[in-house]
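Engineer: Next come a sequence and a model predicted from it.
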Amino acid sequence: MGSIKQDIKETYLGLYETAQEKCSDFSQFLREAWPILAILLVVLLGVWWYADPPPPRHVVMATGQPGGSYDNLGKKYAAFFDKKGITLELVPTKGAEENVAHLVDRKDPVQAAFVQAGAFNPHEVTGVESLGTISYDPIWLFYRGPEIKVDDFQAIKARASFFLNSRMSVGLKGSGTYAQAMHILKANGFEEGAHFLNLSSTHSVEALQKGEIDAAFIVDAYEAPNVQKLLKDPKLHLVAFDRADAYVRLLPYMQILNVPAGAFSLTRNFPPRDIKLMASTTNLLIDDRMHPALQFLFLEAAREINGKASFFAEHGEFPSFKSTGLIQSPVALHYEKNGSPLLMLYFPFWLAELINRLVFVLLPFCAVAYPVLLTLPGYRNKRMKRKIDQLYGTLKGYEQELTENFLPEVKDEYLKRLDLLEYQALQLKVSKSMSGDYYALRASIDYVRNCLNRGAHPYQSQENDVGV
């Protein structure tokens, strides 16, 4: 029993002494290597700041017309960013054309925007990348008067002629509604008519309900207030795109949305039959210089806000990374395959970003610094060995003088020199691996001192002295 206690005690003492020795060696290492460590720290801070700067705390985003669905969506994104400690400033615009112009201008502060697919020419846009599509934008064509029922091509052509000769709003020029209306008209071989009006979505709804116009194109989400007003108005009718498959072939960015009979209103049985609607998609576009951390934040906002199930979209369908029309951001490609960085799932945004930046900088830094740090103990030992060798050299010089030119009257002077030499040796702070050299030096100094104290000529035997 006693032996076990003794073993535990000895083990504890051994661990304690080892830890104490390591702490002593480390503190000595810091005292000797602090200039090199300071230089490495400055380099690290420089790389950290310039190679991977922190994300800005303020971002500007272009949305759409005040009161529209993009304006409301932007407010949801701003609330999400606010929870993450980032200010998202919203800039209302007339529509897609203005939003793209903001992003293309390299001096413009706008860094993100909602833009409908098909509302711009991707080949004319530079410096802009896509974070994917975030929602469907159905193309609604509402009209007043008797319902037009068509089943063949001639009837479809007659219906088109009716709309071309009517007072119809095709949206504000530069808006996504206007762009989609023009695409559909041109696909049917028609140009903008003289009776067409360029009204905003809100004004189009008011004018159509008051009977001031006969028809209106609206490109907006099913849940949008403007769309809901028109769907609930029994005096208005909705045009179905019976040749939706053909439109998709001609306009590849288009999507087909299937609406079952009665889906909009079971009491009215509206629509009275299964119909197909055409839809564009909302692209989340960014300036390609946007900080990657902010891009991940936009994608997380899209997943939380736009990823919910809706009338046309299934849960988790958005953000989608197909048919965006522009080059996808590398961050979006990473997000599509791997999702958000693991740190963002468990830490606040600012802390996750700080850790990510530290890892990003520290890994390559350590690849350079680690070999340097490994050489420091060897460098320290060589430096200490050089000091010991210098003291040995001084001692050798004293011994040479004692052998060749010894004078009894200077004995005390030599002893003082040896005392000073031993004092210099005592000032050396050596590691455990250098202890043998250190104590060998001390023993050598003591040996020379003993020889000096032996007699009149310390390096000759008494017999030699007598013979002389």
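Structural biologist: Structure received.
Engineer: CA only for contacts and neighbour counts going forward, please
Structural biologist: Noted.
Engineer: In terms of helices and strands, where is Trp140?
Structural biologist: Using DSSP states H and E, Trp140 falls within strand 128-143.
Engineer: And the next helix or strand past that strand?
Structural biologist: Going down the chain from strand 128-143, the next helix or strand is helix 153-164, by DSSP H and E.
Engineer: Grab the nearest non-local neighbour of Lys94.
Structural biologist: Gln65 (5.3 Å; C-alpha to C-alpha, 6 or more residues apart in numbering).
Engineer: Stretch 228-244: end-to-end distance?
Structural biologist: When the termini of stretch 228-244 are compared using C-alpha to C-alpha, to the nearest Å, they are 23 Å apart.
Engineer: Okay, helices next: where are they in the stretch 151-300 of the chain?
Structural biologist: Residue ranges of the helices in the stretch 151-300 of the chain, as given by DSSP state H, counting those that start in this stretch, are 153-164, 176-187, 201-210, 225-231, 244-250, 292-306.
Engineer: second one coming, line it up with the first:
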Amino acid sequence: MRRLTLVLLSIRDLLVSAGPVLLLAVGLLVAAYWWLQPQPPKTVRLATGPEGSAYAAFGRRYVQALAREGITVQLIATEGSVANLRLLQDGGADVAFVRGGSGAAPLTAGASAAASEPAAAADPSESLQSLGALFYEPLWIFMRQDGQAAPGMLAQLKGLRVSVDQAGSGVPALMQRLLTASGLAADAVQLREQDARSAAQALLAGQLDAVVLTSAPQSPVVRELLRTPGIAPLELAQADAYTRRFPFLRTVTLPRGVADLAADVPPHDITLLAATTSLLTREQTHPALRQLFAQAAQGIHGRAGWLNGAREFPNTRTSELPVSPEGDRAINGTPPFWQRWLPFWASNLVQRMWLVIGGLIVLLLPLSRVVPPLYTYRVRQRVFRWYARLRQIETRAQDPRVPAAELLDELDELDRVAHHIAVPLAHADELYALRDHIATVRQHIRVLRKDST
């Protein structure tokens, strides 16, 4: 029992001695946590696209990926890439799929071909960042074909009924630029704006001559049209020339038979124009959420596809906007070792707070030097406080009017108190010194009173 008492007293003294330093450390940690807000919100808004589009399909996969980390992804259905970009700029979404060139201003109907020599798409907003390019989004121009069609030109659309998707998709503006660059007047093509599903049904029913849409090959509409006999995508003979005039476009090859090997669909390699779709985010979006989306993109978009090889995406090479640090680390860097062993919330806390923790260690190292002296002072004070009473008894012994028996009784009481004082073994010499001094004063009183008699 006495040993347990000694241990508890030592722990108490140690805690009291280190208390000021610990309170300072806790206070600084709480202040830093409040200022840095290391833990992200539990809900994030992702702008996708129309129902049935590749954007919507990818959005559902992000919902599943982030749900494993306790984050709820709210999907916002939109008309397409341009609407997503507008939502990001207005703060209506935190993350969005945005196709390259969506921020470029469309040309007016009377713009000249020379004016259509734009540089790369303008940076839509300085407050937006990229988490990496995710996939190619080809410009599909599906037309009725008789037999195997040779590479053609946009001039073939003259006088035809052509659907160019919804306004929010960005396809009408893009086609306007391409047609103008090709020398076609605004009224040379009968342009209509319909969503991809409705346009595909109208094409199959003979109500349209061509359908233009931009979508990843994962789109159900694209796959349906590719497998429909008599419908084929228009291969542009001047594809390379368009990529020079519109740098956000590039040429990709749709391999023969990739849609259906057994039916040999398509029957030959097709060169298509494509833009690169990126995952964009606002600077105000919590860094931990940006990290989660960038890491999820590795698993969702890293496999080989119809238009790309394995691990070609995500990448930072084809992003039009600056890539955020979280996206760059996820794509090009090596994740910290603690992310492999700690749950997300703990890993994120370490990553966001390591500078603060390191600073605290540097600050507390010199402050910790005061703890041992304080501890020693508290233990010694438990013994030294009785020396005041011992001195008082010794002083009263000089007065002959104070009875010796009274003084000796007080010394006996003081000795009993000292016998019950609990101190660590390292300070036991001070306790024995007190008891020795009590015995010395007792002997001194006896000698003094014997001489006085």
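Structural biologist: Structure received. Since this is a predicted model, take the numbers as computed values, not measurements.
Engineer: re the thing from before, between helix 201-210 and the strand holding Trp140 of structure 1, find me the angle.
Structural biologist: Computed with axes from the mean of the first three to the mean of the last three C-alpha atoms, to 10 degrees, the direction of strand 128-143 of structure 1 lies at 10 degrees from that of helix 201-210.
Engineer: what about strand 128-143 of structure 1, how far off from structure 2?
Structural biologist: In the superposition against structure 2, strand 128-143 of structure 1 averages 1.2 Å from its aligned positions (mean C-alpha distance after the TM-score superposition for structure 1).
Engineer: and the residue nearest to Lys94 of structure 1, what pairs with it in structure 2?
Structural biologist: Gln65 of structure 1 is assigned Pro50 in structure 2 as its aligned equivalent, the criterion being TM-score structural alignment.
Engineer: re earlier: how is the residue nearest to Lys94 of structure 1 classified with respect to secondary structure?
Structural biologist: Assigned with DSSP: H, G, I helix; E, B strand; the rest coil, Gln65 of structure 1 falls in the coil class.
Engineer: how many neighbours does it have?
Structural biologist: With neighbours defined by other C-alpha atoms under 10 Å, the count for Gln65 of structure 1 comes to 20.
Engineer: these two touch, right, it and Ala96?
Structural biologist: No. Counting by C-alpha atoms under 8 Å, Gln65 of structure 1 stays clear of Ala96, with 10.0 Å between them.
Engineer: For the counterpart of Gly309 of structure 2 in structure 1, give its distance to Ile134 of structure 1.
Structural biologist: Using TM-score structural alignment, the partner of Gly309 of structure 2 in structure 1 is Glu314. Separation of Glu314 of structure 1 from Ile134 of structure 1 (C-alpha to C-alpha) stands at 12 Å.
Engineer: Looking at the two, which has the bigger crowd around it?
Structural biologist: In terms of neighbours (other C-alpha under 10 Å), Ile134 is the more surrounded of Glu314 of structure 1 and Ile134; the figures are 22 against 11.
Engineer: And that one? What does it align with in structure 2?
Structural biologist: Alignment note: Ile134 of structure 1 maps to Leu134 in structure 2; criterion TM-score structural alignment.
Engineer: just Ala96 of structure 1 next, same as before
Structural biologist: With TM-score structural alignment as the criterion, Ala96 of structure 1 lines up with Ser81 in structure 2.
Engineer: what about that match, neighbour count?
Structural biologist: If we define neighbours as other C-alpha under 10 Å, then Ser81 of structure 2 has 29 of them.
Engineer: Spell out which residues sit in contact with it, please.
Structural biologist: Ser81 of structure 2 is in contact with 49, 97-99, 102, 168-170, counting by C-alpha atoms under 8 Å, 6 or more residues apart in numbering.
Engineer: and what of Ala304 of structure 2?
Structural biologist: Contacts were defined as C-alpha under 8 Å, 6+ apart; by that measure Ala304 of structure 2 touches 310-312.
Engineer: Okay then, goodbye and thanks.
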